[in-house]
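> With the input below, show me the fold.
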Amino acid sequence: MQRTPPELTSNARALRFNATDAEHRLWQQLRQIRPRLTRQLVVSHYILDFACRTCKLAIELDGGQHAGSGPDTVRTAYLEDRGWIVLRFWNHDVLENIEGVVETILATVSRASTHPNPSLPGRG
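Coordinates of the predicted model:
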């Protein structure tokens, strides 16, 4: 198994410690989801904002600089070719409609997971 390059590991760690407001808010909602999600996961030569290894679900948050981004299209295609499901949300959507974003993520996790009840605690 190929080891993760040290520079990607350190970049992922730096991104975790310097999360955007949208990433921080979403993580507060996602960190209790089962199966477990993680932040800033290195997959090949990409760092995913959030990911569920069990479901092969990648969750990406995008700011305005990503509008029509060619590299994002290439990244999504790369991940999908390897069996990942990729969800993309605008930062604005996370900040203005966190409930809708979390519901979309939970619905995707429940379709992709063998976990008996993927949900947030207290939501059944």
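> switch to C-alpha atoms for all contacts and neighbour counts from now on
Will do.
> Residue 95 and residue 22 touch, don't they?
Yes. In this structure, residue 95 is within contact of residue 22 by CA atoms under 8 Å, at 5.8 Å.
> run this one through as well so I can compare:
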Amino acid sequence: MSRYLFDDPGERRNRARTVKRAKDLRRNMTEAEKLLWSRIRRDQIDGLPFRKQVPIGDFIADFACLPIGLVIEVDGGQHDAQKDYDDARTAVLESQGNRVLRFWNNEVLGNIEGVLAVLVETCRSLKQTSRG
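Now for the predicted structure:
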């Protein structure tokens, strides 16, 4: 067995690069991400622990609640141009057992209560599913 977390040196470098990028993103969140984070951090939704800018494989999720397998993406206008990439990324994350929710920046900034209502409903549903 390898003494390293990953099988080959290239994989270790990629993981290190992903973690560094996640740290950079944590320090430079968008206004929409900051607002949502202020409402979900510290177990504010059903006592569930959320993390921000979470490396999951080769991807970095904006937010994740790992115990129930929920990934939250907050998308800006640039995501219109990369819909195919986002769809493929969502498919990979879902194939790993995650549920992916996407919100537009303007949804978060203009209707945070509506976004939180969707999150609460989804979290409760996933908690029920994970128990039984």
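> TM-score for the pair, please.
Superposed pair, TM-score by TM-score structural alignment, normalised by the length of the first structure: 0.87. Supporting alignment: 114 aligned residues with a CA RMSD of 1.5 Å.
> residue ranges for the strands of the first structure, please.
Ranges of strands in the first structure, per DSSP state E, are 38-43, 46-52, 57-62, 85-90.
> Mind listing what's buried along the last one?
What that stands for is strand 85-90 of the first structure. Within strand 85-90 of the first structure, the residues scored as buried using 16 or more other CA atoms under 10 Å are 85-87, 90.
> which residues of the second structure does it align to?
Counting by TM-score structural alignment, strand 85-90 of the first structure falls onto residues 99-104 of the second structure.
> what does the matching stretch contact?
Applying CA atoms under 8 Å, 6 or more residues apart in numbering, the contact partners of stretch 99-104 of the second structure are 69-76, 90, 93-94, 115.
> Go again with 6 Å.
With contact meaning CA atoms under 6 Å, 6 or more residues apart in numbering, stretch 99-104 of the second structure is reached by 70-75.
> For the buried ones among those residues, write the corresponding PyMOL selection.
In PyMOL, this line selects whichever of the contacts of stretch 99-104 of the second structure come out buried by 16+ other CA under 10 Å:
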select buried, resi 70+71+72+73+74+75
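> Quick one: the helices in the first structure, in order.
6-17, 21-30, 70-81, 91-96, 98-112 (DSSP state H).
> In the first structure, what sits opposite residue 67 of the second structure in the alignment?
So, by TM-score structural alignment, residue 67 of the second structure is matched to residue 54.
> Go through stretch 93-113 of the first structure and flag the buried ones.
Buried residues in stretch 93-113 of the first structure (16+ other CA under 10 Å): 94, 98, 101-102, 105-106, 108-110, 113.
> Any chance of CSV for those, columns distance to residue 67 of the first structure?
Output for the buried residues of stretch 93-113 of the first structure, formatted as CSV (distance: CA to CA, whole Å):
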residue, distance to residue 67 of the first structure
94, 16
98, 20
101, 19
102, 22
105, 21
106, 25
108, 23
109, 26
110, 29
113, 30
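> Distance check, residue 20 of the first structure against residue 107 of the first structure.
Using CA to CA, to the nearest Å, one gets 24 Å for the distance from residue 20 of the first structure to residue 107 of the first structure.
> And residue 85 of the first structure, by the same measure?
12 Å.
> Also residue 17 of the first structure?
For residue 17 of the first structure, the distance to residue 107 of the first structure - CA to CA - is 28 Å.
> again, but for residue 71 of the first structure
From residue 71 of the first structure to residue 107 of the first structure the distance is 27 Å (CA to CA).
> gap between residue 105 of the second structure and residue 6 of the second structure?
Taken as CA to CA, the span from residue 105 of the second structure to residue 6 of the second structure is 35 Å.
> All good on my end, thank you.
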